[in-house]
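S.K.: One predicted model, sequence on top.
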Amino acid sequence: MKFIRLDEPGAEHPAVLATGKDGVERCYRLESLTPDIDGEFLAGGGIARTRAALEAGRLEEFPHAAGRRVGAPIARPASVVCIGMNYALHAAESGAEPPTVPVVFLKPSNTVVGPYDAAPIPPRSEKYDWEVELGIVIGRSASYLETLDDARACIAGFVAANDLSEREYQLPGAAGQWTKGKSLPSSTPLGPWLVPADELDAGRLRLRSWVNGEARQDSSTADLIFDPATIVHHCSQYMLLEPGDVILTGTPEGVALSGRFAYLTEGDVVEVEIEGLGRQRQEFFRAAPAREAVKA
């Protein structure tokens, strides 16, 4: 199953993609089960209820699904938690030693957008960067978990993500902060799908990214320093993870920060893909300063 949300921002409809016995993948509406794909749906056994409804043939097909906008596959989460430098080679290209404990920071949840939405480059940005990442979606509350098995039980599924980052705001000098570089509007494209955790081996997924069709990143989640269960367990010691929250697990080498590639400019097209979780595509444009936007 692949959970997906279709139609315009703020008016997305919950749906599921499923392959029938005839080998054909079809899209089905989920309004009979839930008003949205969110924390309440996940915590309330929504994945199991969807499986049962599909097996019983109780779901209505979604008409003309292929022509509709695809939103983020999870409704706006309460928290977007991020793990920094979770691939050794990316830590090296960032000029840092691989961490011995997870590096944790937060992104505002209002940065979450759909996987194909146009992406704004901040008006004065000169170092806007891409980062393909595996995203964990939390399915039940997690606080002070005792074991890795407890952590695994809290993972509802996985999504593809692009953690767009402004490096000039993030890193140099006394004013540089990860929060500043990671909080920009529309900087967290998610999707296109949410795949249940029990239908995917998240430990061996190929991650790739391209800029204007040229390969940039090509790695595997097998190279993660801290795997998903370890990340969820660790984060639960310091914060309450709630159903519907998203944790971005870090990016592999091959970003512009490495110095091997140019940063993003207006008109660039970025694609990111994770095996089993689909492919995103963003076309970048230069956002206007607020005063100019008002005049326009």
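M.R.: Now that the structure is in, tell me what you want to look at. All values derive from a computational prediction rather than experimental measurement.
S.K.: contacts and neighbour counts: CA atoms only from here.
M.R.: Will do.
S.K.: could you pull out the strands for the stretch 1-150 of the chain?
M.R.: 2-6, 13-19, 25-29, 80-84, 103-107, 112-113, 119-121, 128-129, 132-138 (DSSP state E, counting those that start in this stretch).
S.K.: quick one: the second one to strand 25-29, angle?
M.R.: If I follow you right, that is strand 13-19. 150 degrees (axes from the mean of the first three to the mean of the last three Cα atoms, to 10 degrees).
S.K.: Next, the buried residues of strand 13-19.
M.R.: 13-18 (16 or more other Cα atoms under 10 Å).
S.K.: chain center to that strand: distance?
M.R.: Here strand 13-19 is found 18 Å from its chain centre; the criterion is Cα atoms, centre = their mean, to the nearest Å.
S.K.: Then the last one?
M.R.: What separates the centre of strand 132-138 from the centre of its chain is 5 Å, taken as Cα atoms, centre = their mean.
S.K.: got it, and the third one?
M.R.: The chain centre lies 22 Å from the centre of strand 25-29; the measure is Cα atoms, centre = their mean.
S.K.: So which elements touch it?
M.R.: strand 13-19 (3 or more Cα pairs under 8 Å, 6 or more residues apart in numbering; DSSP states H and E).
S.K.: just the angle between the strand it packs on and strand 2-6, please?
M.R.: Using the same axes, to 10 degrees: strand 13-19 against strand 2-6 is 140 degrees.
S.K.: secondary structure class for A222?
M.R.: In three-state terms, and counting by DSSP: H, G, I helix; E, B strand; the rest coil, A222 is helix.
S.K.: okay, now the one to match up with it:
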Amino acid sequence: MTDYVINPPAIASLAVEDQQARFPLRRVYCVGRNYADHAREMGHNPDREPPFFFSKPADAVVPADGDVPYPSLTNELHYEVELVVAIGKGGKDIAPQDALEHVWGYSVGVDLTRRDLQAQAKKAGRPWDLSKGFDASAPTHPLLPVSQTGHPSEGNIWLNVNGEVRQQGNLNEQIWQVPEVISILSQAVELQPGDLIYTGTPAGVGEIKPGDVVTGGIENIGTFSFILV
């Protein structure tokens, strides 16, 4: 047994629907601008240029129910609802036709973004890690195993704020589908069991404030509801 000079941190994990056992988390990857309409609203060309990725810390993943804290250092917090892929089998340079064999399950989550910090960092030509990777920046519904969901390539995805529809799309509008995302990401890093991939968001991203009730979901995957406090 390994000795450490300080107590090691707890292993980050995500609940699994209707199970006591949890899914341990290793790394969290996110795909940027993977829906054409969202790419356009952010001022970018939605053609199939190679996707780009960024990361969040594993302990940024929190339950997408109850209270979610409003982060410090921002006056412009944005929501982005996304299909989440859980990797159960690792691999490097995974072929697209083999990629789904590496998926353990799926969920729906929200990529919270300090949009003002992101804009400032982009303008200065600096990394924008702190605009994406802050505490509780990834509220996520419990995972469902592939045996229950199959591999969704279409289905409604939506997000409401205080009952008002803000995002409404379909998984079939993704520029890069899940097998392609896994394959391309695995060329850059070796994927491992416990990795999550947030696969991008449809158009309609916008601001939320303390007191807002955020609800949403993905057809046949699950729904969520949390309050920003």
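M.R.: That came through fine. Bear in mind the structure is a predicted one, so any value in this text is a computation, not a measurement.
S.K.: now what about the TM-score between them?
M.R.: The TM-score (TM-score structural alignment, normalised by the length of the second structure) is 0.87; 217 aligned residues with a Cα RMSD of 2.3 Å.
S.K.: re earlier: distance to L190 of the first structure added to the strands of the stretch 1-150 of the first structure, as CSV?
M.R.: Compiled in CSV, the strands of the stretch 1-150 of the first structure are given as follows (distance: least, Cα to Cα, whole Å):
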stretch, distance to L190 of the first structure
strand 2-6, 11
strand 13-19, 15
strand 25-29, 19
strand 80-84, 11
strand 103-107, 13
strand 112-113, 6
strand 119-121, 12
strand 128-129, 16
strand 132-138, 8
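S.K.: Go through these and pick out the most buried.
M.R.: Among those, the stretch with the highest mean neighbour count (mean count of other Cα atoms under 10 Å) is strand 132-138, at a mean of 29.
S.K.: packing partners for that one?
M.R.: Applying 3+ Cα pairs under 8 Å, 6+ apart, one finds that strand 132-138 of the first structure contacts strand 155-162, strand 206-211, strand 246-248, strand 269-274.
S.K.: Nearest to I37 of the first structure, out of those?
M.R.: Smallest distance to I37 of the first structure across those (Cα to Cα): 11.7 Å, for strand 155-162.
S.K.: Could you tell me where that closest one falls in the second structure?
M.R.: Per the alignment by TM-score structural alignment, strand 155-162 of the first structure matches residues 103-110 in the second structure.
S.K.: ok, average deviation of the matching stretch from the first structure?
M.R.: By mean Cα distance after the TM-score superposition for the first structure, the fitted stretch 103-110 of the second structure averages 0.9 Å away from its aligned residues in the first structure.
S.K.: Name the residues that touch that stretch?
M.R.: Applying Cα atoms under 8 Å, 6 or more residues apart in numbering, the external contacts of stretch 103-110 of the second structure come out as 64, 79-89, 137-146, 149, 198, 217-218, 221-223.
S.K.: Buried ones among the residues you listed?
M.R.: Going by neighbour count (16+ other Cα under 10 Å), the contacts of stretch 103-110 of the second structure have 64, 79-89, 137-146, 198, 217-218, 221-223 buried.
S.K.: residue closest to the middle of the second structure?
M.R.: Y198 (3.1 Å; Cα atoms, centre = their mean).
S.K.: Surely that residue touches V31?
M.R.: Yes: under the criterion of Cα atoms under 8 Å, Y198 of the second structure makes contact with V31 at 6.2 Å.
S.K.: who touches whichever residue in the second structure pairs up with M85 of the first structure in this structure?
M.R.: Mapped onto the second structure by TM-score structural alignment, M85 of the first structure lines up with R33. For R33 of the second structure, the contacting residues are 39, 46, 51, 200-201, by Cα under 8 Å, 6+ apart.
S.K.: tell me which of those residues are still there in the first structure?
M.R.: Retained in the first structure by both residues aligned by TM-score structural alignment, their matches' Cα atoms under 8 Å are the following of the contacts of R33 of the second structure: 39, 46, 200-201.
S.K.: Next step: those residues restricted to helices.
M.R.: Counting by DSSP state H, the part of those found in helices is A39.
S.K.: which of the kept ones among the contacts of R33 of the second structure lies closest to G169 of the second structure?
M.R.: Nearest to G169 of the second structure among those, with distances taken as Cα to Cα, is T201, at 8.6 Å.
S.K.: Give me the number of neighbouring residues for that closest one.
M.R.: Neighbourhood size, T201 of the second structure [other Cα atoms under 10 Å]: 32.
S.K.: Could you pull up the contacting residues of the equivalent of it over in the first structure?
M.R.: Using TM-score structural alignment as the criterion, T201 of the second structure maps onto T251 of the first structure. Counting by Cα under 8 Å, 6+ apart, T251 of the first structure makes contact with 84-87, 90, 131-134.
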